[in-house]
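Peer 1: Below are the sequence and a predicted model; questions follow.
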Amino acid sequence: MTTTLEAVIFDWAGTTVDFGSFAPTQIFVDAFREAYGFELSLAEARGPMGLGKWQHIEALGRDPAIDARWRAQLGKPMGVDDIDTLYKTFLPLQVERVGQHAELIPGTLETVAELRRRGLKIGSTTGYPRLVMETLMRHAAQNGYRPDCTVCADDLAAGARPGPWMALHCVLDLKIGSVAHCIKVDDTLPGIDEGRNAGMWTVALALSGSPSGLTQAEFAAAAPATLDEIRARVTPPFLAAGAHYVIDSIADLLPVVDTIAGRLAAGERP
C-alpha cells in the first residue's frame, strides 16, 4: 500500500468559486421574504452553511432567535411543509443566479494544476443540489475549473454533510486506495466534519468563505489588523471541529499539502 497522497477533495462555494459564498446566503434571505414575507439577516442565513440546502433551511428554523420571530409572525413553529415551500422557492432562484457567482477564487487554477502535476486527483463535494450544480459546473468549466468528480447534496440516499458519504463517494469515483491519502478542503464546519468523519486530512479556509463574509474586493482592501481579527474569530471553531490546518484560502494550500505528505510518509494518519 502506498503512503503518498492520492487526492484533494474541494468544496465549491467559498472554496473554489464565489469568494465569500454569497450566492446561497443572499438567496436564502430572498426565499424567506418571497415565500412568507419573513425577514432573515444575511448573518443568520450564513449560520448553517455547508449543509444540504433543505437541511440548511431546517437548521434555520431551529435557531432560537429565528424560531421566536417565526412563531410571533406565523403563529406556529416551522414545519416540514414550510421547509418544503421555502426550498421550492429557493431552488429556482439559486439556479437562476448561481452563474453570477461562478468566478473562481484566486489561486484555484494554479493550485489545481500543480496538484495534478504531482499526480493527485481532484474531487469535489457540495451542499448544492445537482440541479444547481449543473449550471455552476458549466460556468466553472468555462473559467477553466473541471474537477474529476463532483458529488452533490441530493445525489446520495444516505444524505449529505456532516456525514462522510459525499467524500467517501469521491473515494469510490476516483478509485482511491485509502481515505488517509485524501485531503478535504472546506470553508464550513459541516464540511470539516464531513472530512473528519470520512477519515481524511482536513484543511479549513478562514478568509475566502462564508464565516468571514468578505467579498474579494473587501479582502483585497482589508487592513492586516482586520484580517487578523477575522482569523481570530473563525479559526477556533474550525480547530474545535478537528481541522488539521486553517489557512486563508486555496491560494495558500500547497505548503500544507507538502506538510501533510511528509506526515503521511512518516507514518502519521489523520
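Peer 2: Cool, the structure landed. Please read all numbers here as calculations on a predicted model, not as lab measurements.

Peer 1: Every contact and neighbour count from this point should use C-alpha atoms.
Peer 2: Will do.

Peer 1: count of neighbours near the spatially closest residue to C182 that is not a sequence neighbour?
Peer 2: Closest residue to C182 apart from its sequence neighbours, by Cα to Cα, 6 or more residues apart in numbering: A7 at 4.9 Å. Counted with other Cα atoms under 10 Å, residues neighbouring A7 total 26.

Peer 1: I'd guessed A7 sits against L120; true?
Peer 2: Yes - if you go by Cα atoms under 8 Å, A7 and L120 touch, sitting 4.9 Å apart.

Peer 1: where do the strands sit along the stretch 1-150 of the chain?
Peer 2: Assigned by DSSP state E, counting those that start in this stretch, the stretch 1-150 of the chain shows strands spanning 7-10, 121-125, 149-151.

Peer 1: Put this next to the first one:
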Amino acid sequence: MHDIRLAVLDMAGTTVADDGLVEQAFEQAAAGQGVAAGGAEHERMLAHVRATMGESKITVFRHLFGDEDRAQAANRAFETAYHDLVDDGRCRALPGAAETVAELRGAGIKVALTTGFSRVTQDRILAALGWQDLADLTLCPADAGRGRPHPDMVLTALLRTGTDAVQQVAVVGDTGYDMLTGRHAGAGVVAGVLTGAHREDRLLAGGATHLLPSIAGLPALLLARGER
C-alpha cells in the first residue's frame, strides 16, 4: 500500500450533502433558456446533468446549449439559484466529513477540497458550513486549468502542498468523473463513496480502487491499513 500524504476530496455528494440542489438549480437555469420542465428536451438535458455530476458546470452548459452566450447565461442563472438555496440554509455537511478532515490532518495527511462549481459558489458553500479553514487547500476548475475528468485539480493540489509523488495521493468522490480524475492523475488510492450521485457500478467503471459507504470510512482506509 502507498504512503498517502495528500487526500483530495470532492465536495457535493462526498463531504457536502447535495439533497437535489444541483437539479433544482438546473431547473431554474434551463427555464431561463426557454426549456420547460416536463418536455422531452428538458428530460434529455436533465439526464445529461445527472450523468456528468462532478464535471465543471460551465462545461456541462456548453454541451447542453452549444452557444457560448447561452451557456454563460445558463451558468449564471444556475449559480444564482444555487446560492439562493445555500443562503436558505439548504447546505449541510455529510456526517463525519469535518471529523474526517481533522483526523487526516492530525495524522499528517494534507487535505484539499475540490469542486466542479465556480470559485464564488465554492466559497459560498465553505462560508455556509464554516469550513473556510477546514482543509489545507480548496480548488475549483478555474484554479487549475480544467475540471474533471481531467487531472488538473489533483495535480495542482499535489504541487501546492509539496507532495512528492502522485502515488502518495488519495482521490475521493461520489461520481464516475471523480474516479476518472484520480486515475488520470495516477493517484495511489481512488475511493468512491456511496453518498452521492453515482452507484457502485459507475464508480468501479470509472476506476475506483476502493468503495466506501461514506467519507467517514476514509480514515480507517488510509490510516488503519498501514498507509502511513
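Peer 2: Yep, it's here. Because the structure is predicted, anything quoted here is derived from the model rather than measured.

Peer 1: Name all residues that make contact with the residue nearest to C182 of structure 1.
Peer 2: The contact partners of A7 of structure 1, taken as Cα atoms under 8 Å, 6 or more residues apart in numbering, are 120-123, 176, 181-183.

Peer 1: okay if I get those residues as a markdown table plus distance to F238 of structure 1?
Peer 2: Shown next, in a markdown table, are the contacts of A7 of structure 1 (distance: Cα to Cα, whole Å):
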| residue | distance to F238 of structure 1 |
| --- | --- |
| L120 | 25 |
| K121 | 25 |
| I122 | 23 |
| G123 | 21 |
| I176 | 26 |
| H181 | 21 |
| C182 | 18 |
| I183 | 15 |
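
Peer 1: what does A25 of structure 2 align to in structure 1?
Peer 2: Using TM-score structural alignment as the criterion, A25 of structure 2 maps onto I27 of structure 1.

Peer 1: ok so, going back, most surrounded residue in the contacts of A7 of structure 1?
Peer 2: Using other Cα under 10 Å as the neighbour test, the contacts of A7 of structure 1 are led by C182, with 30 neighbours.

Peer 1: which residue in structure 2 lines up with that one?
Peer 2: Under the alignment (TM-score structural alignment), C182 of structure 1 maps onto V169.

Peer 1: which stretches of structure 2 form helices?
Peer 2: Along structure 2, counting by DSSP state H, helices occupy 21-32, 40-51, 57-65, 68-85, 97-106, 119-129, 141-144, 152-161, 176-185, 200-206, 218-223.

Peer 1: and the ones you listed, which is most packed in?
Peer 2: helix 176-185 (a mean of 26; mean count of other Cα atoms under 10 Å).

Peer 1: closest one to T14 of structure 2 among the helices of structure 2?
Peer 2: Among the helices of structure 2, helix 97-106 comes nearest to T14 of structure 2, with 8.2 Å by Cα to Cα.

Peer 1: what angle do that closest one and helix 119-129 make?
Peer 2: With axes from the mean of the first three to the mean of the last three Cα atoms, to 10 degrees applied, the angle from helix 97-106 of structure 2 to helix 119-129 works out at 100 degrees.

Peer 1: Mind putting the strands of the stretch 1-150 of structure 1 into a markdown table with distance to L253 of structure 1?
Peer 2: Formatted as a markdown table, these follow (distance: least, Cα to Cα, whole Å):
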| stretch | distance to L253 of structure 1 |
| --- | --- |
| strand 7-10 | 10 |
| strand 121-125 | 14 |
| strand 149-151 | 20 |
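
Peer 1: still on that earlier bit, among the helices of structure 2, which comes closest to L194 of structure 2?
Peer 2: With Cα to Cα as the measure, helix 200-206 is the member of the helices of structure 2 nearest L194 of structure 2 (7.2 Å).

Peer 1: Where in structure 1 does the closest one align, residue-wise?
Peer 2: The alignment of helix 200-206 of structure 2 onto structure 1 (TM-score structural alignment) spans residues 235-241.

Peer 1: what comes into contact with that stretch?
Peer 2: With Cα under 8 Å, 6+ apart as the test, stretch 235-241 of structure 1 has contacts from 189, 192-193, 204, 206, 245-246.

Peer 1: One more pass at 7 Å, please.
Peer 2: For stretch 235-241 of structure 1, contacts defined as Cα atoms under 7 Å, 6 or more residues apart in numbering pick out 189, 192-193, 204, 206, 246.

Peer 1: and the gap between W165 of structure 1 and A251 of structure 1?
Peer 2: Distance, W165 of structure 1 to A251 of structure 1, by Cα to Cα, to the nearest Å: 27 Å.

Peer 1: My read is that L194 of structure 2 contacts H210, right?
Peer 2: No - between L194 of structure 2 and H210 there is no contact under Cα atoms under 7 Å: 11.1 Å.

Peer 1: So for those two, which sits in the more crowded spot?
Peer 2: Using other Cα under 10 Å, the more surrounded residue of L194 of structure 2 and H210 is L194, with 19 against 15.

Peer 1: Looking at structure 2, name the residue matched to D155 of structure 1.
Peer 2: Per TM-score structural alignment, D155 of structure 1 is aligned with D143.
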